[in-house]
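Novice: need the 3D shape of this:
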Amino acid sequence: MTARGLRRLAHSALGAVAPGAGARWTTDVFSSTRTLGIRPDNVLPIGAREFAVDNSPDAPNGYLWGERSPRGTALLVHGWASDSSSMHSLVTPMRELGFRVAAFDAPAHGVRPGSQATMTQYTRAVGAVLDTLGDVRVIVAHSLGTIASIGAAAQRPGLALHCMAFIAPAATLGGVLERWEGDGLKLNRAKVEGVYAELHRRNGVPVSHWDAVALGPGLDVPKLTLHDPDDDMVPYSDAEAIAAGLTHVRLERAHGVGHIGILMSREVRATVSDFVAEHANREKEGIS
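Specialist: The predicted structure is shown next:
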């Protein structure tokens, strides 16, 4: 029997004799931040310097490119099971627009210790970075980083954002869970409901809380959503839901790039750059 088969058998047996322990095990697998096998060396990215993040024990530092700028800072927020390096292709375009650029590894991601995290930890870390930097005017987020970014920004009504860009965004954590195939575990409805309950316990809020549309109605800034209609990890319908449910959203298709490859696409980078330039210039000129 394969290791995957043995794990499935052990999980089924544990779930039968101790459902609570089985739910915790399943939730541990669902909450893994290392599913892509990424654990990079703790070195400074090229051209960056480190900055300390206040009040964030799970993500105590990040990276900055450039000095403080009159235009403010563009914050790049990576997706789940990835790290800040996935967003590096956007550093140069944002720098060319005159922004200082910031990125960081979320709790238990990248160079951070651990292999599991919660959306609450993720969102708090984004908020701590926003508070530390104080001049974030643009947020560009990938995948589940979209929900964390919207949640953190929405909690800060004084945040003077020019715009936000969501790349292959996930609209809800519940949607991610419902699509999840269990990574080799044999799931049934009772086990999925057990994960819902365990995630509620760990996050302090129900899974339904992590909904980009429900979290973001107060974010009255221009938003760009870019998504591949054939994305096989997060469906295009998530981008459509965000575009339909939030205000001032421009929805663009990015064909043939996939969920991860979208970050490497020249066309996507150009679209993000043009969108940010348009709205940063409007703010500079005092145009609403």
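
Novice: please count neighbours and contacts with C-alpha atoms only from this point.
Specialist: OK.

Novice: show me where the stretch 1-150 of the chain has strands.
Specialist: In the stretch 1-150 of the chain, the strands defined using DSSP state E, counting those that start in this stretch lie at 49-52, 61-65, 73-77, 100-103, 136-142.

Novice: so which of those is nearest residue 219?
Specialist: Nearest to residue 219 among these is strand 136-142 (12.0 Å), distances taken as Cα to Cα.

Novice: distance between the closest one and the chain's centre?
Specialist: Here strand 136-142 is found 11 Å from its chain centre; the criterion is Cα atoms, centre = their mean, to the nearest Å.

Novice: show me what that strand is packed against.
Specialist: strand 73-77, strand 163-167 (3 or more Cα pairs under 8 Å, 6 or more residues apart in numbering; DSSP states H and E).

Novice: now render the ones you listed as TSV, adding distance to residue 28 and mean neighbour count.
Specialist: Formatted as TSV, these follow (distance: least, Cα to Cα, whole Å; neighbours: other Cα atoms under 10 Å):
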stretch	distance to residue 28	mean neighbour count
strand 73-77	23	28
strand 163-167	26	26
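
Novice: quick one on the thing from earlier: deepest-packed of the strands of the stretch 1-150 of the chain, please.
Specialist: Of the strands of the stretch 1-150 of the chain, the one with the most neighbours on average (mean count of other Cα atoms under 10 Å) is strand 73-77, at a mean of 28.

Novice: distance to residue 174 added to the strands of the stretch 1-150 of the chain, as JSON lines?
Specialist: Shown next, in JSON lines, are these (distance: least, Cα to Cα, whole Å):
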{"stretch": "strand 49-52", "distance to residue 174": "33"}
{"stretch": "strand 61-65", "distance to residue 174": "29"}
{"stretch": "strand 73-77", "distance to residue 174": "20"}
{"stretch": "strand 100-103", "distance to residue 174": "26"}
{"stretch": "strand 136-142", "distance to residue 174": "17"}
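
Novice: of all those strands, which one is nearest residue 25?
Specialist: Residue 25 lies closest to strand 136-142 among those, at 27.1 Å (Cα to Cα).

Novice: another sequence for comparison is provided below:
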Amino acid sequence: MKQYLPKIIGFSINLISYFSSSRAAKIAIYIFSKPRKGKLKEEEINYLKSAIEKDIIYNNFTLKTYHWKGNKETVLLAHGWESNSFRWKDLIEILRNLDYTVIALDAPAHGNSGSKTFNALLYSECINATLKQFKVDTIIGHSVGGTASAIALDSNNKLSIKKLISLGAPSNFIGLVKNYNNMMGFNKNVIKAINIYYLKHFGYLPEYFTVANFSKNIQAKGLIIHDKKDRIIPYRDALEIKKHYQNAELIKTMGFGHGLKSDKVYNHIIEFLNT
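Specialist: Below is the predicted model of the structure:
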């Protein structure tokens, strides 16, 4: 039954579009922006208690950050969709053992952060709000966390970020939006209304949000790691990012999937941090 649920919901939204396309788009965008998971479990909560917790108020909601102090440079970790700061546990332990200062951020509507909805632009603003609270040297972002980090740096090139590491990050929004539209089976009325919604609320159509447009002002040295067999974000996205992010190195992995949780990946990260 679960496999048919998106089509059933999509069919209902299609019906609504014949009476009010704007209403249909609003519902569609809300579902697209509403994480189904990413809240913290008891084990995850207990681990994150080892950090110094700091709440940042942004846009009338609370943004949760976790801070482990060290004597070396500061690394900010930004997780992806339907995840939370605990996903970094293994890397946090490695960085702490090497005496790095580590800060992890729960994205809006994820973990212990507030907000009912999520999108990459809002996430980028939250990353910028976090950077105002902490002096960060390097940002590591997984999936949409990598994209949001790039948008944050592109929109504020005054930041003193030295390095940006993207793990399995998408190069654009249009692919994500198209996949969602296909999964839900939206008709042309809904798709057109979604584009109008983006234009009204974000100032641009979904196709504007590409790496070509949000990497122009990034001064930080980059590392892109992407798995050839990533079934969530295709490897071609990494090639597209590398094409436009001139000051970046691309590392291709095999067999680690979208999560990229591997000692080999962590070794690449540490080697890059040490250069």
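
Novice: so which of the strands of the stretch 1-150 of the first structure gets nearest residue 113 of the first structure?
Specialist: Closest among these, using Cα to Cα: strand 61-65, at 12.7 Å.

Novice: that older thread, for the helices and strands packed on strand 136-142 of the first structure, which one sits closest to residue 17 of the first structure?
Specialist: The nearest among those, by Cα to Cα, is strand 73-77 at 40.8 Å.

Novice: if you count neighbours, what's buried in the helix ranked longest in the first structure?
Specialist: Ranked by residue count under DSSP state H, the longest helix found in the first structure is helix 266-285. Neighbour-count burial for helix 266-285 of the first structure flags 268-269, 271-273, 275-277, 279-280, 283 (criterion: 16 or more other Cα atoms under 10 Å).

Novice: what is it packed up against?
Specialist: helix 91-96, strand 163-167, strand 223-227.

Novice: just want the angle from it to strand 163-167.
Specialist: Angle, helix 266-285 of the first structure to strand 163-167, by axes from the mean of the first three to the mean of the last three Cα atoms, to 10 degrees: 170 degrees.

Novice: can you add distance to residue 85 of the first structure and give the helices and strands packed on strand 136-142 of the first structure back as JSON lines?
Specialist: Putting those into JSON lines (distance: least, Cα to Cα, whole Å) gives the following:
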{"stretch": "strand 73-77", "distance to residue 85 of the first structure": "10"}
{"stretch": "strand 163-167", "distance to residue 85 of the first structure": "15"}
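
Novice: of all these, which one is nearest residue 231 of the first structure?
Specialist: Between these, strand 163-167 lies closest to residue 231 of the first structure; by Cα to Cα that is 11.4 Å.

Novice: which residue range of the second structure does the helix or strand just after the closest one align onto?
Specialist: Going down the chain from strand 163-167 of the first structure, the next helix or strand is helix 173-179, by DSSP states H and E. Mapped onto the second structure using TM-score structural alignment, helix 173-179 of the first structure covers residues 173-179.

Novice: residue 157 of the first structure is in what secondary structure piece?
Specialist: Assigned by DSSP H and E, residue 157 of the first structure falls outside every helix and strand.

Novice: what about the helices in the second structure?
Specialist: 5-17, 21-32, 42-48, 89-97, 120-133, 144-155, 174-184, 188-202, 211-214, 235-244, 263-274.

Novice: what residues does the longest helix of the first structure touch?
Specialist: 71, 89-90, 93-94, 97, 138, 162-163, 165, 222, 224, 226, 254, 262-263, 288 (Cα atoms under 8 Å, 6 or more residues apart in numbering).

Novice: mind listing what's buried in stretch 82-90 of the first structure?
Specialist: For stretch 82-90 of the first structure, using 16+ other Cα under 10 Å, the buried residues are 82-84, 86-88, 90.

Novice: nope, stretch 214-227 of the first structure is what I meant
Specialist: For stretch 214-227 of the first structure, burial by neighbour count (16+ other Cα under 10 Å) applies to 214-216, 218-219, 221-227.

Novice: out of these, what pair is the most spread apart?
Specialist: Put simply, by Cα to Cα the two of those set farthest apart are 218 and 227, 23.1 Å from each other.

Novice: residue 226 of the second structure versus residue 256 of the second structure, what's the distance?
Specialist: Distance from residue 256 of the second structure to residue 226 of the second structure, counting by Cα to Cα, to the nearest Å: 9 Å.

Novice: actually residue 60 of the second structure, not the one I wrote
Specialist: 35 Å.

Novice: what do you get for residue 113 of the second structure?
Specialist: Counting by Cα to Cα, the gap from residue 113 of the second structure to residue 226 of the second structure is 27 Å.

Novice: just checking, residue 89 of the first structure touches residue 264?
Specialist: Yes: here residue 89 of the first structure reaches residue 264: they are 6.5 Å apart, a contact under Cα atoms under 8 Å.

Novice: can you list contacts of stretch 87-94 of the second structure?
Specialist: In contact with stretch 87-94 of the second structure (Cα under 8 Å, 6+ apart) are residues 77, 79, 102, 266.
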